[in-house]
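[1] My questions are about this predicted structure, shown below with the sequence.
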Amino acid sequence: MARVLFVTISAEGHVNPTLGLVKQLVDNGEEVVYMCLEEYRARLAQTGAQFRAYQLDEQVFRELGFNPTEFKHPLHFTDFMLRGIIELHLPEILRQTENDSFDYLIFDSLFGWGGAILGEKLGIPTVCSVTNFAFTEPLSRMVEVFDAGDLDVEALYERVATTAQSIAREYNVALPAIEDITSQYGHLKIVFTSREFQPDADKLDDSYLFIGPSITPRLDAPSFPLEQLRSQYDKVVYISMGSILTKDLEFYKLCFEAFQDIPAQFVLSYGKDTHLGSLGNSIPPNFMAMPYVPQLEVLQQADAFITHAGMNSTSEALYYDVPLVMIPLSSDQPIVAKRVEKLGAGLVLDRSQLTPAALKSALLQVLNEPSYKKHAKQIGDSLRNAGGYKEAASRIMSLFSKV
């Protein structure tokens, strides 16, 4: 069997989808060394993988000024990948693996060109883990997703080009075109969605393997009184803005005002690092507000999901046929939300124009019009039938594993 190096970034939406695949590879006899930040050690240990932590210099990260809610141009994302991921992490990953040998590498797509550099320096084939939609065209052409405003694009381009040239010299590798830095490199790309949900899937060749979301039990999920969800109401509505963008107290106030008279049980996950403060006194009686809930279990009971439209949360909701009210905030969320709305499984609201009346109207529409549930189920069927992490492990091992 083979020895595998798995490298990903420290984000829930990038780590959680890989857990089932890693465990399946281990169960199939592969030796997996998984590298991520220390906070994910316990979670990865449950898969049977060997965990190694790389360090994140948070001071350096803050000095770089990266905030996904403030990306105004595709080059901001390229800059983030170069300076916030490749420059920061590649030296330590290579240092920790210099006396090791591996048979193949699986790396997160946010490493982009950095994953190709790792594979070249280690001399092994590569697999790209794509936990968002796969790019069907260069990110540089997706300008409509961003709001450039008065950004000095020329200065940003110069910084990106200078950083890329420096990295190419440092590792003695060929310098790609700027638009290719964010590409999904790899001999095989594992995409954690279905071809039906992926926009423009016909533009992607057979090196893209669509396996659907990796839905596995989370042993670190908190306890939750699931039996209380329908004790007073017939409908259940789940509200969560993800694991990063959870501290918008004004949004929670809007929810309390919008939904206090709707006869449904609302479950609000407001984030373990968020403090509701004085808002705690204004929580309506039809709300269960907690810092963290077992999302998969709650979604299985939910009739609608109000979300930021992060790829992970959206996929999990659709996997369980739950229609959505989406308030995208940053990154790829507008793209995900647009796709769900186009396929009829939810509605998109503009955060900058959000009012209690708009929130209430959208939720009632999703709850009361059967077409949203119908289309959510159609997408859910495609996700459940995509093959899952077992097929991904089998395909990877057939290509790269030792007999």
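    Sure, I can see it.
[2] okay, CA-based contacts and neighbour counts for the rest of this
    Will do.
[3] Who are the packing partners of the host helix or strand of Thr78?
    In the assignment (DSSP states H and E), Thr78 maps to helix 74-79. On a contact count with 3 or more Cα pairs under 8 Å, 6 or more residues apart in numbering; DSSP states H and E, helix 74-79 meets helix 153-171.
[4] Please name the nearest non-neighbouring residue to Asn312.
    Gly13 (5.3 Å; Cα to Cα, 6 or more residues apart in numbering).
[5] picking up where we left off before, chain center to the helix holding Thr78, what's the gap?
    18 Å (Cα atoms, centre = their mean, to the nearest Å).
[6] Check whether the residue nearest to Asn312 really touches Thr314, as I assumed.
    No - using Cα atoms under 8 Å, Gly13 is not in contact with Thr314, being 10.6 Å away.
[7] Compare the two and say which is more crowded by neighbours.
    Neighbours per residue, other Cα atoms under 10 Å: of Gly13 and Thr314, the larger number sits with Thr314, 23 against 17.
[8] Okay, the more buried one and Lys373: tell me how far apart.
    Going from Thr314 to Lys373 by Cα to Cα, to the nearest Å gives 14 Å.
[9] now swap in Leu268 and tell me
    21 Å.
[10] Repeat that for Asn132.
    For Asn132 relative to Lys373 (Cα to Cα), the value is 23 Å.
[11] got it, and Glu227?
    Glu227 is 23 Å from Lys373, by Cα to Cα.
[12] do the same with Gly388
    For Gly388 relative to Lys373 (Cα to Cα), the value is 23 Å.
[13] the helices in the stretch 151-300 of the chain, which residues?
    153-171, 249-259, 295-299 (DSSP state H, counting those that start in this stretch).
[14] Out of the ones you listed, which is closest to Leu367?
    helix 249-259 (12.7 Å; Cα to Cα).
[15] now for that closest one, which elements pack on it?
    Using 3+ Cα pairs under 8 Å, 6+ apart, the elements in contact with helix 249-259 are helix 356-368.
[16] Show me what the helix it packs on packs onto, helices and strands only.
    helix 249-259, strand 304-307, strand 324-326, strand 346-348.
[17] Quickly compare the ones you listed and say which is most buried.
    Most buried of the helices and strands packed on helix 356-368 by mean neighbour count (mean count of other Cα atoms under 10 Å) is strand 324-326; its value is a mean of 30.
[18] adding another structure so you can compare the two:
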Amino acid sequence: MARIAIVTQRLQGHVLPIIQIGVQLTRLGHEVWLLSHHSVKFLAIQNLLHFHAIGWDRFPEYFIEEMLEDVSQFINLQPIDLIINDSSLSAPAIAAELYCIPSVSIQTSLPLSDKAVPGSQSVNLRLMARYQRKLDQIRANNHLPPTVHPFHSRGDLAGLSSLLHLVLVYPELIDLDFVINHPTFRYVGSCPMAVPPQSNHLSKPKRKDDKFVIVVCTSSVPRVELKEITNLYVNTCSTVFRRPVFEVIISGNPRLASITTQEPSISFPTHHEIFPQADLVITHGGCGTLQSCLLYGIPMIIIPLGADHSILADQCSKLGVSKTLNPDEILESTLYNHFLEIQSDPTYRLNALAISNKVRTYNAQLQSAKLITELLEGMKNDD
């Protein structure tokens, strides 16, 4: 049995799938600790994981030394055999080096190749160079050599492990022209909290009414520039579908209740609680949400906001399960026309169902736990 520390951001799209890997590791006999913000302690307790609160995760590129101190204090109190870290966090990877602890990194988004990263390549290179200087200074302060891996200067791969990097993305969403292909990378798929039974028909769970259920998903990423667009599409959805035949459920931030023009349900459910009821999901295009839609066989309208969202939206469109609505196209008329096209064409639902039945056979959390255990056993044999 190994004592394993998992260090992750508090964001739902990060902490929820990573916890599922922790659950599988405990079932394989390991002692697993979750190190994250105190707000997610209840998730660790619900899933029978040990918990230790740390801070400084909200903005991974800042407060690296502060997080490093928090992680180091934990390691000094609790000897650790393996660190599993969110690949966007550099501090746990540095701590692993400092204490000679092997590490595994986990990524919950697409590892885009440098050429596929949005924006100006020259600007991106300058930002990466500045980040690398910052990391190297922190490493020097801790008597470590400069980083030699070029990926470590990228925000999404700052905590990349040289031993094993798990990418929690379904193969169906991978376009090899846009992602990194590296020997240590393993594309294992999504790690949902629950897997629904397979289905061969288009019906959903019986309800007392016949309403068309639309789930509107919002992002938990605290970026100011996304707030205006999020508010716009939430408000537009609540106006367009303000009819008795619809039920609109806004999943995410309860504070959005104040901006809606009607009174839809506003809640903070996990996908496995609400998606079985949904006929359509309107989402910002985060990888975790898209994968939940594929898992439950739900057609989508995707409003891409983040760096990899457009690439993911294009892939979902190629799969025949979604329509894309760009942020500058958000109007009541365009949104309703997208809805009508999906609602009137059964192939969207049929395609979604076919993919759902395929991805339900995957077990990424168990596969990940086995890969991690094999790594531990291999290192033990080497000793």
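    In hand now; what should we look at? Keep in mind the model is a prediction, meaning the values are calculated, not measured.
[19] Mean deviation, the helix or strand that comes right after the helix holding Thr78 of structure 1 versus structure 2?
    Per DSSP H and E, the first helix or strand lying C-terminal to helix 74-79 of structure 1 is helix 87-97. Taking mean Cα distance after the TM-score superposition for structure 1, the mean distance separating helix 87-97 of structure 1 from the aligned residues in structure 2 is 2.1 Å.
[20] Give the helix, strand or coil label for the closest residue to Leu25 of structure 2 other than its chain neighbours.
    Spatial nearest neighbour of Leu25 of structure 2, excluding adjacent residues (Cα to Cα, 6+ apart): Ala369 at 5.4 Å. On the three-state scheme (DSSP: H, G, I helix; E, B strand; the rest coil), Ala369 of structure 2 is labelled helix.
[21] Tell me the counterpart of Ala369 of structure 2 in structure 1.
    For Ala369 of structure 2, the aligned position in structure 1 is Ala393, judged by TM-score structural alignment.
[22] Could you report the distance from that match to Gln295 of structure 1?
    Ala393 of structure 1 is 25 Å from Gln295 of structure 1, by Cα to Cα.
[23] Which residue of these two possesses the greater neighbour count?
    When neighbours are counted by other Cα under 10 Å, Ala393 of structure 1 and Gln295 differ, and Ala393 comes out ahead with 21 against 17.
[24] wait, isn't that one in contact with Leu25?
    Yes - using Cα under 8 Å, Ala393 of structure 1 is in contact with Leu25, at 5.7 Å.
[25] Need the counterpart of Asp350 of structure 1 in structure 2.
    That one, Asp350 of structure 1, aligns with Asn326 by TM-score structural alignment.
[26] For that match, give me its contacts.
    Contacts here follow Cα atoms under 8 Å, 6 or more residues apart in numbering; on that basis Asn326 of structure 2 touches 302-304.
[27] Look up how far Thr334 of structure 2 lies from it.
    10 Å.
[28] so how far is Ala352 of structure 2 from Gly252 of structure 2?
    23 Å.
[29] wait, Ser310 of structure 2
    When Cα to Cα is the yardstick, Ser310 of structure 2 and Ala352 of structure 2 sit 19 Å from each other.
[30] Those two: who's more crowded?
    Neighbours per residue, other Cα under 10 Å: of Ser310 of structure 2 and Ala352, the larger number sits with Ala352, 25 against 20.
[31] Report the secondary structure element holding the more buried one.
    helix 346-359.
[32] One more: Phe133 of structure 1?
    Using DSSP H and E, no helix or strand contains Phe133 of structure 1.
[33] what residue of structure 2 takes the place of it?
    Per TM-score structural alignment, Phe133 of structure 1 is aligned with Leu110.
[34] same question, Glu196 of structure 1
    That one, Glu196 of structure 1, aligns with Glu172 by TM-score structural alignment.
[35] Over to His375 of structure 1?
    Using TM-score structural alignment, the partner of His375 of structure 1 in structure 2 is Asn351.
[36] How about Val366 of structure 1?
    Using TM-score structural alignment, Val366 of structure 1 pairs with Ile342 in structure 2.
[37] Tell me how far the closest residue to its match other than its chain neighbours lies from Met300 of structure 2.
    Among residues not flanking Ile342 of structure 2 along the chain, Tyr348 sits closest, at 6.3 Å (Cα to Cα, 6+ apart). Tyr348 of structure 2 sits 9 Å away from Met300 of structure 2 when distances are taken as Cα to Cα.
[38] Between these two, which contacts overlap?
    The contact lists of Tyr348 of structure 2 and Met300 share 321-322, where a contact means Cα under 8 Å, 6+ apart.
[39] Tell me, how many residues neighbour Ile335 of structure 1?
    Number of residues near Ile335 of structure 1 (other Cα under 10 Å) recorded here: 18.
[40] Quick check: the equivalent of it over in structure 2 vs Thr347 of structure 2, distance?
    Residue correspondence to structure 2 (TM-score structural alignment): Ile335 of structure 1 is matched to Ile311. Using Cα to Cα, we find Ile311 of structure 2 at a distance of 22 Å from Thr347 of structure 2.
[41] With Ala364 of structure 2 instead?
    Taken as Cα to Cα, the span from Ala364 of structure 2 to Thr347 of structure 2 is 28 Å.
[42] quick one, which of these two is more surrounded?
    Set side by side, Ala364 of structure 2 and Thr347 show more neighbours around Ala364, with 24 against 14, by other Cα under 10 Å.
[43] Does that one touch Leu168 like I think?
    Yes - between Ala364 of structure 2 and Leu168 there is a contact under Cα under 8 Å: 7.5 Å.
[44] Quick one: map Ser258 of structure 2 onto structure 1.
    So Ser258 of structure 2 corresponds to Leu276, using TM-score structural alignment.
[45] wait, its match sits on Asp248?
    No - applying Cα under 8 Å as the test, Leu276 of structure 1 and Asp248 come out as separate, 9.7 Å apart.
[46] between those two, who's got more neighbours?
    Leu276 (20 against 12).
[47] Return the residues in contact with the more buried one.
    Taking Cα under 8 Å, 6+ apart, one finds Leu249 in contact with Leu276 of structure 1.
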